[in-house]
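In: Return a 3D structure for these sequence lines:
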Amino acid sequence: MNLTFSQKEKLKNILFHVLVGGFCIFMLYPLLWMVAGSLKTSGNALSATLWPEAMQFRNYLEGWKGFGGVSFLTFFRNSFFIAGTATIGQILLASFSAFGFTRTRFIGQKFWFAIMIATVLVPGQILRIPQYIMFNQWGWVGSFLPVILPQMLPVPFFTFLMVQFVRGIPTELDEAAEIDGCSKFGIFFKIILPNLKPVLVTAGIFRFYWSWNDFMTPLLYLQNVTKYPVSIALKMFSDPNAITNWGAMFAMTFLSILPTIILFIFFQRYLIDGVAFSGID
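Out: Got it, this is the predicted structure:
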C-alpha cells in the first residue's frame, strides 16, 4: 500500500504518541499503585489491582496520627526545617564559592578549584565514621546540627554550575560597579546574585530533594522521635513485632512525595534554564 507523505507523517506521529504514552504509563505505574494502595484496606493494599473495591480515606487519618502521640505534622515540620535550612545555606555558600573562584584572584586558584572538583570522586559513605566520631566528640549527636550543617556546605557540582554561570556574566558590570564605589560584597549581592536566579533554583531544587529524601543521616544522628523527619517516620510503619498498616503507610508515603512534585512543577522552567545556561550539554 502506497502512502502519501502526509499519511506517513501522520502515522509516525500516532506511533510516537502511542510509544511515549505507553512508556509514561509504565513509569507512572508504581506511583499509581501506591496511590491505589493508600485507598485500600490494609489487607488488600498489596494486591495488584489499581482500583480499590471501596475507598478507604480513613487510611490518611490513621496514618496522620503517627506514633507514640507524635503525629506526622511533627515529622513534616522537621523535614521542612531540615531541607529548607540546608537548601538556603547551600545556595548562599555555593554562590559565595563560585564568586570567589571567578571574580577574585588568589594563589593556587586553579589548583584549589581542581581539588574541589576532585572531591566529587570521594564516596560519601567513607565519611560516615569520621563524621560521626567528630560530631559525637562535639556533643552534637541527638540534635539537628550534624544533619543540617554538612548539607549546607557547598556541593562541588552546584559550585561548578554556578562558576560556569558567573563566567557568562560580563566583567564590565563589576568594573562599572567598582567605579561607582561598590565593594566586593556589593557586587555579589547587587549584580552577581540577581543574575544567578536560574542556577540558584536548580541547586535549590536538587538540595531540597536530596535533603528531603535523606534517610541514613537522620537515622545515625537523631535519637528522639520528636525530631524524626518523614523519611524516618515512614520506616516506623514497618515494625516486625506488629502488624503493618500498609494502607496508612502508602497514604503517608504519597503525602511525603507531594512537596517535591509540587516544587518541580512550579520551578521546572528554571531547572532547565539553570543547566542549559551553565555550559552543560
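
In: Could you use CA atoms for every contact and neighbour count after this?
Out: Will do.

In: Which residue comes closest to residue 230 once chain neighbours are left out?
Out: Using CA to CA, 6 or more residues apart in numbering and skipping the chain neighbours, the partner closest in space to residue 230 is residue 75 (5.0 Å).

In: so who does the one you found touch?
Out: Each residue near residue 75 by CA atoms under 8 Å, 6 or more residues apart in numbering is listed here: 226-230, 233.

In: now, the most widely separated pair of these?
Out: Largest separation among the contacts of residue 75 by CA to CA: 226 and 230, giving 11.0 Å.

In: neighbour count winner among these two?
Out: Here residue 226 and residue 230 are set side by side on neighbour count (other CA atoms under 10 Å), and the busier one is residue 230, at 27 against 17.

In: if I pick the more buried one, what's in contact with it?
Out: 72, 75-76, 78-79, 256.

In: Find the centremost residue of the chain, please.
Out: residue 209 (1.2 Å; CA atoms, centre = their mean).

In: quick one: secondary structure of that one?
Out: Following DSSP: H, G, I helix; E, B strand; the rest coil, we place residue 209 in the helix state.

In: re the thing from before, quick check: the residue nearest to residue 230 vs residue 63, distance?
Out: Between residue 75 and residue 63 the distance is 12 Å, computed by CA to CA, to the nearest Å.

In: Could you do residue 265 as well?
Out: As for residue 265, its distance to residue 63 is 26 Å (criterion: CA to CA).

In: which one of the two has more residues nearby?
Out: residue 63 (23 against 10).

In: Hmm, that one is touching residue 252, no?
Out: Yes: assessed by CA atoms under 8 Å, residue 63 is found in contact with residue 252 at 6.1 Å.

In: Just the element for the residue nearest to residue 230, please.
Out: helix 72-103 (DSSP states H and E).

In: need the next SSE after that helix, C-terminal direction.
Out: For helix 72-103, the succeeding helix or strand toward the C-terminus, using DSSP H and E, is helix 109-118.

In: Residues in contact with that following helix: which ones?
Out: Residues contacting helix 109-118 (CA under 8 Å, 6+ apart): 101, 156-157, 160.

In: rerun at 10 Å
Out: 97-98, 100-102, 106, 108, 154-157, 159-160 (CA atoms under 10 Å, 6 or more residues apart in numbering).

In: Just want the angle from that helix to helix 72-103.
Out: Relative orientation of helix 109-118 versus helix 72-103 (axes from the mean of the first three to the mean of the last three CA atoms, to 10 degrees): 150 degrees.

In: To compare with the earlier structure, here is another sequence to fold:
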Amino acid sequence: MNSPVRLGRWGRRALLYIIMVLSSLVMLYPILWMVSSSFKNSSEIFVNAHRLIPADFTLRNYVEGYNGFSGHTFTVFFKNSFIITLASLAGTLASSTLVAYGFARIRFRGSALLFAVMLVTMMLPGEVLTIPQYIMFQKLGWVNTFAPLIFPSFFGGAFFIFLLVQFIRGLPAELDESAKIDGCGHPGILFRILLPLLVPPLVTAAIFKFYWTWDDFFSPLLYLTKPELATVSLAVKNMSDNSFGTNWGAVFAMSVLSLLPVLLIFFLCQRYIIEGISTTGLKG
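Out: Model (predicted):
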C-alpha cells in the first residue's frame, strides 16, 4: 500500500532535479558558448555557432587578445582594474564599518532620520547622480585619473552600511558594557570587541564590492579616455572595431580571462556569502 506513495515522492524529486539541471544548462549555455568560442578560429565562431566543441582548437585568440591595443597589453588593464577594485574595497569596508557602528551602537538626536535617509539613497537611480558627479570631478581636475572611481568609496555604501548595522544590532549589548567596565571607549569596543565578530558580513560586503567594481563598465567609460588607464571591462569593449572588423575570438578570450578573478573569489568565499547574508536578516 505504501509503494505508490513512495514512488510518487521519488518521481516528484526526480522531476525537480531534472528541471533544476535543465534550468542550470540554460543559464550556463552563454558562458559555455563564450568559452568555446575563445578556442575557435574567427571564421568558425558564427558559422558553427551552435557547436560547443571547436572543430579546430586554437590558443591564438588568447595570444592575440592579450597583446591588447594601442601598445598596451592586458597586463596594464588587469593592473588598473586591481588598483581601482582593491582601493575601492578598502575604502568601502573602512568607512561603512565606522558608519554602521555609529548607527547601531551610538544614540544621538536625529539618528533614526539619518538612517532612514541613508536607506532612501539605495532607491535613488545611479544615473541621477551621473551629471552632478561628472561636473564636480571635472572641476577638481580628476577626469582621466582613478580618483573618481575610488574616492566616493571612502564615504561608505548604503547597502553595506545597512548589512553591517543589521549584524551589529544582533550582537549582545552586554559585550559593550563589559568593554566599558574594562575602560574601553567606542574605538576600543569597535576594533577590539566587535570587529573580530564582523568577519562574515565584512567578507560578504567585500565580495559584493569586488564584483560590482570589477564588472563596472559605465564609470571607467565616463572618466577614463586614455588607453593606458583602461580597466579590463573597458579594454574588452575597445577591442571591437566596427570600421576595420573585430577579432571576436580575441574578444571572447579576454572576456574569459576577465571572469577568472570573479569565479575564483566566488568558489573560495561562497560559504561566507551564505553565512553573512543569513546572519544579517537579508534572506530572500
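
In: Residue in structure 2 paired with residue 175 of structure 1?
Out: Taking TM-score structural alignment as the criterion, the aligned counterpart of residue 175 of structure 1 in structure 2 is residue 177.

In: Residue 80 of structure 1 now?
Out: For residue 80 of structure 1, the aligned position in structure 2 is residue 82, judged by TM-score structural alignment.

In: doesn't residue 229 make contact with its match?
Out: No: applying CA atoms under 10 Å as the test, residue 82 of structure 2 and residue 229 come out as separate, 11.9 Å apart.

In: how far apart are the helix holding residue 75 of structure 1 and its match in structure 2?
Out: Between helix 72-103 of structure 1 and the aligned residues of structure 2, the post-superposition mean distance stands at 0.8 Å (mean CA distance after the TM-score superposition for structure 1).

In: buried residues in that helix?
Out: Across helix 72-103 of structure 1, burial judged by 16 or more other CA atoms under 10 Å covers 72, 74-76, 78-91, 93-103.

In: Stretch 6-22 of structure 1 now?
Out: Counting neighbours by 16+ other CA under 10 Å, one finds that stretch 6-22 of structure 1 has no buried residues.

In: Check stretch 211-221 of structure 2 too.
Out: For stretch 211-221 of structure 2, the neighbour count (16+ other CA under 10 Å) marks 211, 213-217, 220 as buried.

In: Redo those as TSV? Include distance to residue 279 of structure 2.
Out: Written out in TSV, the entries for the buried residues of stretch 211-221 of structure 2 read as follows (distance: CA to CA, whole Å):
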residue	distance to residue 279 of structure 2
211	21
213	24
214	26
215	26
216	28
217	31
220	34
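
In: These in helices, which ones?
Out: 211, 213-214, 220 (DSSP state H).

In: Nearest to residue 42 of structure 2 among those?
Out: residue 214 (27.3 Å).

In: For the aligned partner of that closest one in structure 1, give me its contacts.
Out: Residue-level alignment of residue 214 of structure 2 against structure 1, with TM-score structural alignment as criterion, gives residue 212. With CA under 10 Å, 6+ apart as the criterion, the residues that contact residue 212 of structure 1 are 76, 78-84, 86, 206, 229-231, 256-257, 259-260.

In: and the aligned residue in structure 1 for residue 25 of structure 2, what helix or strand is that in?
Out: When structure 1 is aligned by TM-score structural alignment, residue 25 of structure 2 is paired with residue 25. For residue 25 of structure 1, the host element (DSSP H and E) is helix 5-37.

In: Give me the contact list for the next helix or strand after that helix.
Out: The element immediately downstream of helix 5-37 of structure 1 (helix or strand, assigned by DSSP H and E) is helix 58-64. Contacts of helix 58-64 of structure 1 with the rest of the structure, by CA under 10 Å, 6+ apart, involve 37-42, 70-75, 234, 237, 245-255.

In: Just give the number of residues close to the aligned partner of residue 125 of structure 1 in structure 2.
Out: Alignment note (TM-score structural alignment): residue 125 of structure 1 maps to residue 127 of structure 2. Residue 127 of structure 2 has 8 neighbouring residues, counting by other CA under 10 Å.

In: I'd like to know how far residue 127 of structure 2 sits from residue 77 of structure 2.
Out: When distances are taken as CA to CA, residue 127 of structure 2 and residue 77 of structure 2 turn out to be 25 Å apart.

In: same check, this time on residue 131 of structure 2
Out: Using CA to CA, we find residue 131 of structure 2 at a distance of 26 Å from residue 77 of structure 2.

In: do residue 149 of structure 2 as well
Out: Counting by CA to CA - residue 149 of structure 2 and residue 77 of structure 2 are separated by 15 Å.

In: Likewise for residue 138 of structure 2?
Out: With the distance defined as CA to CA, residue 138 of structure 2 ends up 23 Å from residue 77 of structure 2.

In: How about residue 120 of structure 2?
Out: Using CA to CA, we find residue 120 of structure 2 at a distance of 35 Å from residue 77 of structure 2.

In: thinking again about what came up before, any idea which of the contacts of residue 230 of structure 1 is the one closest to residue 20 of structure 1?
Out: Of all these, the one sitting nearest residue 20 of structure 1 is residue 256; the distance, using CA to CA, is 27.5 Å.

In: what sits against the closest one?
Out: Listed by CA under 10 Å, 6+ apart, the contact set of residue 256 of structure 1 reads 72, 75-76, 79, 212-213, 230-231, 234, 250.

In: and what of residue 17 of structure 2?
Out: Listed by CA under 10 Å, 6+ apart, the contact partners of residue 17 of structure 2 are 11, 23.

In: What distance do you get for it to residue 5 of structure 2?
Out: In terms of CA to CA, residue 17 of structure 2 sits 19 Å off from residue 5 of structure 2.

In: next one: residue 242 of structure 2
Out: For residue 242 of structure 2, the distance to residue 5 of structure 2 under the criterion CA to CA works out to 62 Å.

In: The two: who's more crowded?
Out: For the pair residue 242 of structure 2 and residue 5, the greater number of neighbours falls to residue 5 (10 against 7), based on other CA under 10 Å.

In: Show the contacting residues for the more buried one.
Out: For residue 5 of structure 2, the contact set (CA under 10 Å, 6+ apart) comprises residue 11.

In: likewise the one 4 residues further on?
Out: Applying CA under 10 Å, 6+ apart, we find residue 9 of structure 2 in contact with 3, 15.

In: With residue 25 of structure 1 as the reference, measure out to the spatially closest residue to residue 45 of structure 1 that is not a sequence neighbour.
Out: Taking CA to CA, 6+ apart as the measure, residue 45 of structure 1 lies nearest to residue 37, with 4.4 Å between them; neighbours along the chain are not counted. Between residue 37 of structure 1 and residue 25 of structure 1 the distance, using CA to CA, works out to 17 Å.
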